[in-house]
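Trainee: Sequence first, predicted coordinates after that:
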Amino acid sequence: MGKSCCQTPETDPSVHNNPRWRLILWIALIANAVMFVVEIVAGVAADSRALQADALDFFGDAANYAISLGVAGMALAWRAKAALFKAATMLAFGLWVIGYAVYGLAVGSSPEPQTMGLIGTLALLVNAAVALLLFRYREGDANMRSVWICSRNDALGNIAVLAAALGVFGTGQAWPDLLVAGIMAGLAIWGSSEVFTQARRELAHG
């Protein structure tokens, strides 16, 4: 096999200073910041927990891309420490969304499916484009992998938001919106565990 499961490949530091990698991070950062504003406004207007959760995910990802730019070119140990911080933010996001979905279930909500569908489609297009740009870096160190996982989870989350919009439209009830918010929380927690595991291995080898 080309790569043992017990080994942690150290990405060439020059990759992190590669102009293409840094440009992609800047594109991802700006796209996520813009979509945070769009989705948080639309989520509040549509009373959609799934859209609001996705908006906060965009905000968290924009911050993560900024951190990745900050540690680009540093030693593996520093990049791994940055990845640990990002894993913690992904976990916090997941736990917050679970709590918010439970709150919505308790107090009730009336999500507007048309707005959910329109904004969800826009978010999917943005995240799919970013994920395609980052695809070649998905097997890098924990810092690079965390960026890829964020984008992958975002695209999956957007598909789930569209499914929630269809569910709300078809049933006339709020539970599909709350269910998707819970699924997005699960994706965040799962992604954080992947990044945390790899970052710990890199710290041990660094």
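Mentor: Perfect, thanks for sending it.
Trainee: Could you use CA atoms for every contact and neighbour count after this?
Mentor: Will do.
Trainee: check contacts around the residue nearest to the spatial centre of the chain.
Mentor: The structure's the chain has its C-alpha centroid closest to residue 150; by Cα atoms, centre = their mean the separation is 3.3 Å. When contacts are counted by Cα atoms under 8 Å, 6 or more residues apart in numbering, residue 150 touches 61, 191.
Trainee: ok, residue 24 touching residue 134?
Mentor: Yes. Residue 24 is within contact range of residue 134, at 7.3 Å (criterion: Cα atoms under 8 Å).
Trainee: So between the two, which is more surrounded?
Mentor: Applying other Cα atoms under 10 Å to residue 24 and residue 134 shows that residue 134 carries more neighbours, namely 21 against 14.
Trainee: Contacts only, for that one.
Mentor: 24, 147, 148, 151.
Trainee: run the last query once more with 7 Å
Mentor: Residue 134 makes contacts with residue 148, as judged by Cα atoms under 7 Å, 6 or more residues apart in numbering.
Trainee: That one: which element?
Mentor: Taking DSSP states H and E as the definition, one finds residue 134 inside helix 113-134.
Trainee: Check residue 164 too.
Mentor: Using DSSP H and E, residue 164 sits in helix 142-171.
Trainee: Comparison target, given below:
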Amino acid sequence: MAEHAGAPKTATAFYRRRLALVLLVTLSVAGVQVVGSVLSGSLSLLADAAHMLTDSAGVAIALGASFLATLPATAARTFGYLRVEVLAALINGLILCVVSIVVLVEALRRLGQPVEVNPGIMLIAAVIGAVANLISLLMLQRGQRESLNVRGAYLEVLGDLLGSIAVIAAALIIWVTGLMWVDQAASILIALLILPRALSLLRDVVEVLLEATPRGIDTEQIRTHLAAIPGVIEVHDLHAWTITSGVLALSAHVTVRDDIWNDRDVHAVLDEAKACLREHFHVDHSTLQLEPSGHRRAGPQSHR
């Protein structure tokens, strides 16, 4: 049996160590916030702790997916497990949606029943959480632009940071005014901060799963570039999609002049087309079918 080449290095793989550090920090701070919530009686702090525990699971999923994505391709899975990272981002987005809805419902249920809280303990636990989240956010700042999987973890940490800031503000207000309902209001704010980011992540994941043209890729511009290669008549059946974050793919039929085909100069055309896609559009994985001008037949199965 022939040996399969290793899977391409995904964008997430470059940030695996940082994901592991973020996981450790998130778990530690979640523990601190759970203890702080029990001691202070704060619902908003408990909501933030629950969010951080959920995020820990999300980061763990992202980390595990980054390892699975490096497994080599096989005859049954020609792209290997690269899409596992996208599925992990999908799970993270769904978890974020569920957590935000649960927190919102619970906060609304308790809004008319304010509970006595200790703002001092609440403030200390929230500040510890904010500092830890800020450190984690900085570690993932660059990677979230390159990987959907890392972006899922980044958005979760960002939601944690905003949640911690909301808890800090609530603790200070309670300390100064004694208004206990502010704790429930902060819980509602945390839920409303989480939900839009979760929906944004899910939208991006759905685009990948529907094999939509990747953002930043202009298929008409690609068509124009390829058609400008000497000997090329037209480009049709052009498709571009994302396999996983950082791994783009493209396929197209390229019609060349008959004299180019007969003189076997198609190799030079193919090399130039591949180089064009790689240098101008950063597409390394392309499948181009070159064909003579007399090959194409118009019909109902013809695609642009």
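Mentor: That came in fine, so what should we check first? These numbers were taken from a predicted model, which means no experiment stands behind them.
Trainee: now what about stretch 173-186 of the first structure, what contacts it?
Mentor: 48-50, 53, 94-95, 97-98, 101, 109-111, 157, 160-161, 164, 167-168.
Trainee: Trace residue 160 of the second structure over to the first structure, please.
Mentor: The equivalent of residue 160 of the second structure in the first structure is residue 154 (alignment by TM-score structural alignment).
Trainee: does the equivalent of residue 31 of the second structure over in the first structure count as helix, strand or coil?
Mentor: Alignment note: residue 31 of the second structure maps to residue 37 in the first structure; criterion TM-score structural alignment. Recorded secondary structure, residue 37 of the first structure: helix (DSSP: H, G, I helix; E, B strand; the rest coil).
Trainee: Now do residue 37 of the first structure against residue 123 of the first structure, distance only.
Mentor: 12 Å (Cα to Cα, to the nearest Å).
Trainee: what about these two, which has more around it?
Mentor: Neighbour totals were compared for residue 37 of the first structure and residue 123, and residue 123 leads with 29 against 15 (other Cα under 10 Å).
Trainee: Please say which position in the second structure that one maps to.
Mentor: Superposed on the second structure with TM-score structural alignment, residue 123 of the first structure falls opposite residue 129.
Trainee: Am I right that that match is in contact with residue 31?
Mentor: No. In this structure, residue 129 of the second structure is not within contact of residue 31 by Cα atoms under 7 Å, at 10.0 Å.
Trainee: Not counting sequence-adjacent ones, nearest residue to the match of residue 123 of the first structure?
Mentor: residue 29 (5.7 Å; Cα to Cα, 6 or more residues apart in numbering).
Trainee: And the one you found, how far from residue 90 of the second structure?
Mentor: 25 Å.
Trainee: same check, this time on residue 154 of the second structure
Mentor: Distance of residue 154 of the second structure to residue 90 of the second structure, given as Cα to Cα: 14 Å.
Trainee: So for these two, which sits in the more crowded spot?
Mentor: The residue with more neighbours, out of residue 154 of the second structure and residue 90, is residue 154; 27 against 23, by other Cα under 10 Å.
Trainee: related to what we said a few turns ago, the helix holding residue 164 of the first structure to helix 113-134, inter-axis angle?
Mentor: 160 degrees (axes from the mean of the first three to the mean of the last three Cα atoms, to 10 degrees).
Trainee: Have a look at how far, on average, helix 142-171 of the first structure is from the second structure.
Mentor: By mean Cα distance after the TM-score superposition for the first structure, the fitted helix 142-171 of the first structure averages 1.2 Å away from its aligned residues in the second structure.
Trainee: Same question for that helix: list its buried residues.
Mentor: 142-169 (16 or more other Cα atoms under 10 Å).
Trainee: Helices along the stretch 1-150 of the second structure, start to end?
Mentor: Taking DSSP state H, counting those that start in this stretch, the helices of the stretch 1-150 of the second structure run over residues 16-40, 43-68, 84-110, 119-140, 148-177.
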